[in-house]
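Okay, sequence plus prediction incoming.
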Amino acid sequence: MRIDRRQFMMGSAALAASLGVSPAFAQQAMLRLIFWGGQPRADRTYGVTDLYTEANPDVSIDGEFLGWEDYWTKLATQTAGGNAPDICQMDYRYIVEYARRNTLVPLDEYVGGVLDLSNFDEDQIDGGRIDGSLYGISLGSNAGSTLYNATALSNAGIEIDPMSMTYPELLEAGARFAEAQDGMKLLSDGSGVELLLENWLRQKGKALYTAEGEPAFEASDLIEWFQLWNELRAADACVSAEVQAADVGPAQTSVLTTGQAATAFKTSNQLVAFQEINEDNIDIAIYPKISEDSTGGHYRKPSMFFSVTSSSQDPEAAAHFINFFVNDIEAGRILGVERGIPADSEVRQAIAPELDEKSRAALEFVANLGELAGPLPPPPPPAAGEIEKALITKSQEVAFGMQSPEDAGQAFFDEVNSILERGSVN
């Protein structure tokens, strides 16, 4: 039989209480924390938990991190079983679903008390509100971005303007890059990247979802999207379906890190993590524009949140830790901008002069989007996570030649509507 440290301490505390003994740890707040990310994020996170427990010896924090896909599977299983960790990392596309199922604790009662948001950007606070209640505390702001291997592009004689590159330019440059680089392609396959599709739709004056949670695009848009990526594949501008299928999420398995592509469509806060595990110079650019005169489809969003789950036995202690995580300047120095630009203005101002080159580049990228950045879209519907997975599957079917763009575009549009209708019934 296996018993973890938290179970042991809880059992010991109960035994001590039954014997009339009050050891110090019997009064401890024991918090569990779960988040997605790689080792660099874990190192920064645990650096902050150590800093917090040193200042608050009556609190212990057990942390766990997983890759993106495994994270949501485990969190869903733990939530369904009623044993979710006290604090979970939450994404903008999933927070509505978890909040409306009453699996997260509203944090409004702690604001102004153990949770100080007085120096937070208002849009970062609003991003964590669902149906008028605050369920998520932003861990930073970011924007969609193209991370690219500047060393490989330079060696191939390819120049891009990181703040104005277009899909037509990348299509033309792809063949030249492939000829100059043995086995490396210019682009990763972005046809299954939801944020990239959303950016492309926004440039066309459309969106993924309306405020009511309905599709804000047509089947014809999806057909055009899949056709674009078929054209990029045909031009030898992006990796093959087989190569892209092995890119399962973590930075370590990305085609950018494995040297199979010179670009990856990510978010700005990931620049730091990618540079830490790549010897070549990794730089940052916008998502491609559909034409030179496009204003772009970017926006600044909460990169992720910390939320308190309904399973927590001490939500106030959890809120107190979150407050430290986002507001303490020393914690901010440890975290840097790996999770995005700090939402607290004092933390942001304190750490900005101390940032390394790539952290400053990520900060400046978000700050200097200008007219390329539009308003934050409404929170996605509860079924958005399922739709994102469906997009990945459908994009792979097109890439492998199992479906034409025409058939796939219509089929995916029908599936989106089916998922949303099913979600509204639930």
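Perfect, thanks for sending it. Numbering: from 1, shown residues only.

C-alpha from now on. contacts and neighbour counts both.
Will do.

Now do the contacts for Lys74.
By Cα atoms under 8 Å, 6 or more residues apart in numbering, the contact list for Lys74 is empty.

just checking, it is part of a helix?
Yes: per DSSP: H, G, I helix; E, B strand; the rest coil, Lys74 lies within a helix segment.

Which positions in stretch 416-423 come out as buried?
Neighbour-count burial for stretch 416-423 flags 416, 419-420 (criterion: 16 or more other Cα atoms under 10 Å).

Secondary structure added to those residues, as CSV?
Formatted as CSV, the buried residues of stretch 416-423 follow (three-state DSSP):
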residue, secondary structure
Val416, helix
Ile419, helix
Leu420, helix
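
Phe8: neighbouring residues, count only.
11 (other Cα atoms under 10 Å).

Confirm that it sits in a helix.
Yes: judged by three-state DSSP, Phe8 forms part of a helix.

As a check, name the ranges of all strands in the stretch 251-400 of the chain.
263-267, 282-285, 301-302, 305-308 (DSSP state E, counting those that start in this stretch).

residues contacting the residue lying closest to Thr393 once chain neighbours are set aside?
Excluding its sequence neighbours, the residue lying closest to Thr393 (Cα to Cα, 6 or more residues apart in numbering) is Gly192, at 7.6 Å. By Cα under 8 Å, 6+ apart, Gly192 lies in contact with 391-396.

let's go with 7 Å and repeat that
Neighbouring residues of Gly192 by Cα atoms under 7 Å, 6 or more residues apart in numbering: 391-392, 395.

quick one: secondary structure of it?
Note that with three-state DSSP, the state of Gly192 is coil.

ok, and here's another one to check against it:
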Amino acid sequence: MFSTKRALSAVAIATGAALALAGCAGGGENEPAAEFDPNEEVTIDLAFWGNDVRAELYNEAIDAFNEEYPNITVNATFLGFPEFWEKRQTEAAGGGLPDVMQFDYSYLRQYSENNLLLDLDPYLGEIIETEPLPQNILDIGVVNDTTYAIPTSTNAWGLFTNPVVLERVGVENFAGGSWEDYAEWMGQVTEAGGGEIYGGGDYTGRIQNFELQLRSEGSHLFSEDGEPGFDEERLTEFWEEGTAMRDGIAFPQQLVEELTPLGPFDTARAASELTWDNFGPGYLGNLGEGYTELNLIEPPVTEEGTQDLYLKPSMLHAISAKTEHPEASATLVNFLINSPQSGEIFGANRGIPASETALEAAELDPLSQQVVDYEASISDRLGDAPPVPIVGYGTLEEKFRQLGTELNFGTMTVDDAVTQFFSEMDIVLNQ
């Protein structure tokens, strides 16, 4: 039996609040029970974020799961993304997380280091199949040499361009090249657009573009120990790259504010957008009638021949350290990630399936197939994923975006922005 319920109200918990009570939430060695009975009647809870469409897909997946495991009853709940994590924060403080959870990469270190998640290593290659999952995918869920989550799907950083908009202004698609080449191309589109269409946004407002440049130079945003891989001088240099773009090339911040909650790209006011490759379906949906395809190409290159790109999980599945049924929970996780039925049911709803078994069974729409082809095309640029984000990474990512907004408005100097970011970073890294 699978029940899908909506929460009646959101719990007011500050985003990113420290799990002060979580340290006593258990953990330790998590060996499979020696007397595990695979036919025992058990009930486990499953929590995920999403909407009614995803909930119906989970309904189908649980029905298929119960055909193979009729003794495992799954009670599932879903919420929107912010409400989902508010509820998890409350449960973490009280020691009552669901048995199985859809999980976000940015919270993995916070929850695992507070002993809230089950060590999955004893189940790998046993209950949880590892053959369909490449090692670099499995490594994504590792924190401090322990596996705490398994990716359901992957995505990579890419550059979307809109062929309809480009045809309208009479400019060819970006042919690739350096960041300078990209800025020059954006300028051509903006000039041809006559104040109605812009080439794209100020790419220095996104921390991911800074990370790509750092990785190309052999550095990183943050090490496993939380040490930054850049100094004030390097960040200053990056933000100063955007000076020319902010002076009439990139779409102005005022336009962004006017179009919110949509943006210049998914309202056809911009020809390009640097973002995660799984955002394409959402863009097409927002663009609406007359827009049937997008171009997806690799981002600008900082230095040829480097592995600056990497695969990131769209989402993962994790298990509570306090679950009373670890084997049944691991069985459900394996089914949701690796089974052909899961691939057939979910398709690309959760991103491109990370499991080869699930991917082979998935029926992909043209844009999802385009993402698969894109990730194959950038294999030479794909390096190891960076360490699981530090606790507080979300706060720093948002601060970076806010400062980029101020720079785009012209209400702050680059020097002041750098000072503010390093002050925020000092607080986050030393809390």
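Received the coordinates, thanks. If you're wondering where the values come from, they're calculated on a predicted model, not measured in any experiment.

where does the TM-score land?
The TM-score (TM-score structural alignment, normalised by the length of structure 1) is 0.80; 391 aligned residues with a Cα RMSD of 3.1 Å.

Who's the closest spatial neighbour of the alignment partner in structure 1 of Leu429 of structure 2, skipping the chain neighbours?
Aligned counterpart of Leu429 of structure 2 in structure 1: Leu420 (TM-score structural alignment). With sequence-adjacent residues excluded and distances taken as Cα to Cα, 6+ apart, Leu420 of structure 1 is closest to Ala383, at 6.2 Å.

what residue of structure 2 takes the place of the one you found?
Under TM-score structural alignment, Ala383 of structure 1 pairs with Gly392 in structure 2.

Quick check: chain neighbours aside, which residue is closest to Gln78 of structure 1?
Leaving out its chain neighbours, the residue that sits closest to Gln78 of structure 1 by Cα to Cα, 6+ apart is Ala84, at 4.7 Å.

What lines up with that neighbour in structure 2?
In structure 2, Ala84 of structure 1 lands on Leu97 (TM-score structural alignment).

and its match, what is it in contact with?
Neighbours of Leu97 of structure 2 in contact, by Cα under 7 Å, 6+ apart: 88, 91, 320.

cool, and Glu237 of structure 2?
Applying Cα under 7 Å, 6+ apart, no residues qualify as near Glu237 of structure 2.

and it, which of the three is it?
Of the three states, Glu237 of structure 2 takes helix under three-state DSSP.

Same question for Val96 of structure 1.
Here Val96 of structure 1 is recorded as helix under three-state DSSP.

quick one: what's aligned to it in structure 2?
So, by TM-score structural alignment, Val96 of structure 1 is matched to Arg109.

and if you look at Leu66 of structure 1?
Using TM-score structural alignment, Leu66 of structure 1 sits opposite Gly80 in structure 2.

Look up how far Ala330 of structure 2 lies from its match.
From Gly80 of structure 2 over to Ala330 of structure 2 the distance is 24 Å, taken as Cα to Cα, to the nearest Å.

Neighbour count: those two, which is higher?
Each of Gly80 of structure 2 and Ala330 has its neighbours counted (other Cα under 10 Å); Ala330 has more, 23 against 14.

what's the matching residue for Gly132 of structure 1 over in structure 2?
So, by TM-score structural alignment, Gly132 of structure 1 is matched to Asp145.

would you list every one of the helices in the stretch 151-300 of structure 1?
Along the stretch 151-300 of structure 1, counting by DSSP state H, counting those that start in this stretch, helices occupy 167-180, 194-203, 219-234, 241-245, 270-276.

cool, the stretch 301-431 of structure 2 as well?
Going by DSSP H, counting those that start in this stretch, the stretch 301-431 of structure 2 shows helices at 326-338, 340-346, 356-361, 366-377, 393-409, 414-429.

Of the ones you listed, which is nearest Gly280 of structure 2?
Across the helices of the stretch 301-431 of structure 2, Gly280 of structure 2 has its closest neighbour in helix 366-377 (7.1 Å, Cα to Cα).

Also compute the angle for the closest one relative to helix 280-287, please.
Angle of helix 366-377 of structure 2 versus helix 280-287, following axes from the mean of the first three to the mean of the last three Cα atoms, to 10 degrees, is 140 degrees.

so helix 366-377 of structure 2 corresponds to what in structure 1?
So helix 366-377 of structure 2 sits over residues 357-368 in structure 1, by TM-score structural alignment.

list the buried ones in the matching stretch?
358-363, 365-366.

Can you list the neighbours in contact with stretch 132-151 of structure 2?
Residues contacting stretch 132-151 of structure 2 (Cα under 7 Å, 6+ apart): 109, 112, 117-121, 313, 315-318, 354-357, 384-385, 388.

Could you rerun that using 8 Å?
Outside stretch 132-151 of structure 2, the residues touching it (Cα under 8 Å, 6+ apart) are 103, 108-109, 112, 117-121, 130, 311-319, 337-338, 354-357, 384-385, 387-388.

Please indicate which of these are buried?
Neighbour counting with 16+ other Cα under 10 Å marks 103, 108-109, 112, 117-121, 130, 311-319, 337-338, 354-357, 385, 387-388 as buried within the contacts of stretch 132-151 of structure 2.
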